[in-house]
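1. Model the following, please.
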Amino acid sequence: MKAIVIKEIGGLENLEFKEVPQPEADPREVVVQLKFAGMNRRDVFVRQGQYPGVKYPSIPGSDGAGNIFAIGEGVTDFQIGDSVLINPALNWGDNPRYPSKEFSILGNPVDGTHAQFVKVPVENVYKKPDFLSLEEAAAIPLGALTAYRALFTRGKLQAGENVVIPGIGGGVATFLLQMAVANGANVYVTSSDDKKIEKAVKLGAKGGVNYRTSSNWRKELKSVIGNGVDLSIDTIGGDTFNELVSLANPGSRIVSFGATAGIVPNLLMPIVFLKQLDILGTTMGTPIEFKEMLEFYKKHEIHPVIDSVIPLQDIAKAHSLMEDGKQFGKIVLKIPE
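-> Got it, this is the predicted structure:
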């Protein structure tokens, strides 16, 4: 089969489109013939060696959708040809609060979805919702699972609350926006691009602020909201986190699952404890949350925002687009027949 292989840590030159052995289904496993696969920032980080335990050479990719190609012994819930999508969270374990020591994410160290075929445990495969195309189904797994847990399990989002999503534009941020709007929240965003804010408003955001052109984006955003914030979902860290603390209403929540701007400097802890804030960490989600996320998508018929569809063999273009951060929504890879 054809696949993308990361030869070693480094730049785009380490991405190879090459022939590799096709996987076979062991007991309680299935092999999926992929039609589309999603791109995540994780794929860039894997190439750059920013995760512990990464191995090379390896096939990246966490998100994918396609048809069941082969079934291992003991698999009874699926038939050859079923259209499915993949939950990339492997071996979460029994505790819903945090993953087990055996937890990993498809795409390194386990070979992933940027290939014509992938094998996964049967419990990580779900039938594709009828209202989603295979292209759309491939876009949602990692990002939508992360967003669902952040909003509902950790963030305890309620209808009518004010929600802030800084840095709108990436895949997870658009999932957060769509799900929060579907749940009746008042969503506000920030971005360095006015066009991204306009797109967010079209998806249901109440408004937003350009943090690059504003002299004081926190003050401006608070004026737009007209009140404080009940829930912030932060993937940025750095100085942005301090601004979210200042924006927070007493007794509100900040959920974090990223720190693209690095460490949080000079956090004023008295603001945190005097406001009685809950600061919550999260990553990925449980199998139950994955199922709940799919049901939420079905109930509200949410279609993910897809920025672009790029042939798998043009993987360097997809990585470059992800690194530039100019996309709005998900980058999807089309897998060759």
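2. C-alpha from now on. contacts and neighbour counts both.
-> Will do.
3. Show me what counts as buried in stretch 231-241.
-> Neighbour-count burial for stretch 231-241, with 16 or more other C-alpha atoms under 10 Å as criterion, is recorded at 231-238, 240-241.
4. ok, now stretch 182-200?
-> 182-183, 185-194, 196-197, 200.
5. outside of that stretch, which residues touch it?
-> 157-169, 174, 177, 180-181, 204-213, 225, 300, 328 (C-alpha atoms under 8 Å, 6 or more residues apart in numbering).
6. one more, for comparison:
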Amino acid sequence: MMKAVVIHEPGAPSVLKLEQRPIPRPNPGEVLIRVKAFGLNRSEMFTRQGHSPGVKFPRILGIEAVGIVEKAPGNENAIPTGATAVTCMGGMGRMFDGGYAEYTCVPAKQVEVLKTKLPWKVLGALPEMLQTAWGSLYTALNLQKGERLLVRGGTSSVGFAAVGIAKQQGAIVASTSRKKEREGVVREYGADEFYVDDGAIAKQLEGQEDKKFDKVLELVGTVTLADSLAATKKGGTVCVTGIVGNSWSMEKFSPMEIIPKATKLTVYGGSEEDLKTMPFGELAEQVEIGKLKVKIGKVFKMDEIVEAHRCMDENTAEGKIVVLTGA
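-> Model prediction:
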């Protein structure tokens, strides 16, 4: 048996219950991971609230996990027992039980093995954060060296990661926060420029066409999307990846009015294939040697999962929330 966080019905953080569940048994093509840590993500908050279509309860949430390989039937050569493993996406915590447990069973195609000395509380923050940041920048935005990038929602965990990765790859990076006092930490993580997000960054750039952005990573979401498009250079691209603003849709969306001429609008959502195609091991190594900084917020134990979700709901972590399982 194992400890697992189970949700039986949607609702407030209190619906998350710590229970005893049978340890899953992997079939050929699957990997059983003894989970050491997992990060919390806003998509899990939305699932908990009942907003994720197709999710059936009861369910063990969690779209990512890190830990030790226990069994990998049929994949022992590529995924050896005892190896450090990371996994994310691919239906975890939605279509099948995810990482909020002492053990999780996932398809082998969405497991990455790596050698690292990172502590579990740091490694546990990385899979979804780095995958989403990298995929948004280089799969969706096709960011190039020397381009001007705006990370809108730069003090989110993905925002901090995106700023650091883009800076290392040679982009000119601007980041935002609603609070002026966050400028120091934003610049510490690699931003060249800082903007107080008053909802009208395009207005702050009036008469400065050269200051507009080639690419915009929109992590706030629909509430600032029109302004992000207006702050983009002709021929530039805006990618909507996050919804920190907690609004899923735009009222009276009129593409001809909102999207400037020749400006492109796209979205990004990660999948299991993206973990395999991105340089996850290289980025984890950069974190290990201190070349790439990631923002860890608060760290909880698994029996503190309700408190951890409340922290996520209230946006008080100021970085990635990580839960240690004790397994």
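7. From the buried residues of stretch 182-200 of the first structure, pick the one nearest Phe17 of the first structure.
-> Nearest to Phe17 of the first structure among these: Lys196, at 32.4 Å, using C-alpha to C-alpha.
8. got the contact list for the closest residue to Gly90 of the second structure other than its chain neighbours?
-> Using C-alpha to C-alpha, 6 or more residues apart in numbering and skipping residues adjacent in sequence, the residue nearest Gly90 of the second structure is Glu272, 4.7 Å away. By C-alpha under 8 Å, 6+ apart, Glu272 of the second structure lies in contact with 88-90, 109-110.
9. host element of the spatially most central residue of the second structure?
-> With distances taken as C-alpha atoms, centre = their mean, the residue of the second structure nearest its centroid is Met129 (3.5 Å). Element membership of Met129 of the second structure [criterion: DSSP states H and E] is helix 126-134.
10. Off-centre distance for that helix?
-> Chain-centre distance of helix 126-134 of the second structure: 5 Å, with C-alpha atoms, centre = their mean, to the nearest Å.
11. post-alignment, the helix or strand following it versus the first structure, mean distance?
-> Past helix 126-134 of the second structure, further along toward the C-terminus, the next helix or strand under DSSP H and E is strand 148-152. Here the mean offset of strand 148-152 of the second structure against the first structure after fitting is 1.2 Å, by mean C-alpha distance after the TM-score superposition for the first structure.
12. Could you tell me where strand 148-152 of the second structure falls in the first structure?
-> Aligned by TM-score structural alignment, strand 148-152 of the second structure falls on residues 162-166 of the first structure.
13. Kindly confirm my reading that Leu118 of the second structure forms part of a helix.
-> No. Secondary structure of Leu118 of the second structure (DSSP: H, G, I helix; E, B strand; the rest coil): coil, not part of a helix.
14. ok, for it, nearest residue in space, not its chain neighbours?
-> Per C-alpha to C-alpha, 6+ apart, closest to Leu118 of the second structure is Glu288, 6.0 Å.
15. In strands, which of the buried residues of stretch 231-241 of the first structure fall?
-> Cross-referencing these against strands under DSSP state E gives 231-234.
16. ok, so of those, who is nearest Pro57 of the first structure?
-> Looking across these and measuring by C-alpha to C-alpha, the closest to Pro57 of the first structure is Asp234, at 32.5 Å.
17. I'd assumed Pro166 was in contact with that closest one.
-> Yes. With contact defined as C-alpha atoms under 8 Å, Asp234 of the first structure and Pro166 form a contacting pair (6.5 Å).
18. tell me which residues of the longest helix anywhere in the second structure are tucked away?
-> Criterion DSSP state H: the longest helix present in the second structure is helix 157-168. Buried residues in helix 157-168 of the second structure, counted by 16+ other C-alpha under 10 Å: 157-167.
19. hang on, the earlier thing: just put the ones in strands among the buried residues of stretch 231-241 of the first structure in a markdown table and tack on distance to Glu73 of the first structure.
-> Listed next are these as a markdown table, based on distance: C-alpha to C-alpha, whole Å:
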| residue | distance to Glu73 of the first structure |
| --- | --- |
| Leu231 | 46 |
| Ser232 | 45 |
| Ile233 | 42 |
| Asp234 | 43 |
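20. which residues in the stretch 1-150 of the first structure form strands?
-> 2-6, 15-19, 29-38, 63-71, 83-86, 89-90, 104-105, 117-121, 125-127 (DSSP state E, counting those that start in this stretch).
21. Met322 of the first structure is nearest to which of the ones you listed?
-> Comparing the strands of the stretch 1-150 of the first structure by C-alpha to C-alpha, strand 29-38 comes nearest, at 11.4 Å.
22. related to what we said a few turns ago, which position in the first structure pairs with the residue nearest to the centre of the second structure?
-> Checking TM-score structural alignment: Met129 of the second structure goes with Gly143.
23. So the residue sitting furthest away from the middle of the second structure versus Arg94 of the second structure, what's the distance?
-> Distance to the chain centre peaks in the second structure at Gly207, reaching 34.6 Å (criterion: C-alpha atoms, centre = their mean). To Arg94 of the second structure, Gly207 of the second structure is 47 Å away according to C-alpha to C-alpha, to the nearest Å.
24. ok, residues contacting stretch 242-256 of the first structure?
-> With C-alpha under 8 Å, 6+ apart, stretch 242-256 of the first structure has contacts from 150, 154-155, 218, 222, 228-235, 264, 267-268, 271-272, 275-282.
25. just checking, Ala317 of the second structure touches Gly297?
-> Yes. Counting by C-alpha under 8 Å, Ala317 of the second structure touches Gly297, with 4.8 Å between them.
26. Look at those two and report which has more neighbours.
-> In this view Ala317 of the second structure and Gly297 are compared by other C-alpha atoms under 10 Å, and Ala317 has more residues nearby, 19 against 15.
27. Looking for the alignment partner of that one in the first structure.
-> By TM-score structural alignment, Ala317 of the second structure lines up with Gln327.
28. all helices for the second structure, in order.
-> Going by DSSP H, the second structure shows helices at 42-48, 120-123, 126-134, 157-168, 183-188, 201-204, 222-230, 255-258, 272-277, 280-289, 305-313.
29. Next, the contact list for the residue nearest to Leu15 of the first structure when sequence neighbours are not counted, please.
-> Using C-alpha to C-alpha, 6+ apart and skipping the chain neighbours, the partner closest in space to Leu15 of the first structure is Ile6 (4.9 Å). Neighbour list for Ile6 of the first structure: 14-16, 47, 56-60 [criterion: C-alpha under 8 Å, 6+ apart].
30. Nothing else from me, thank you.
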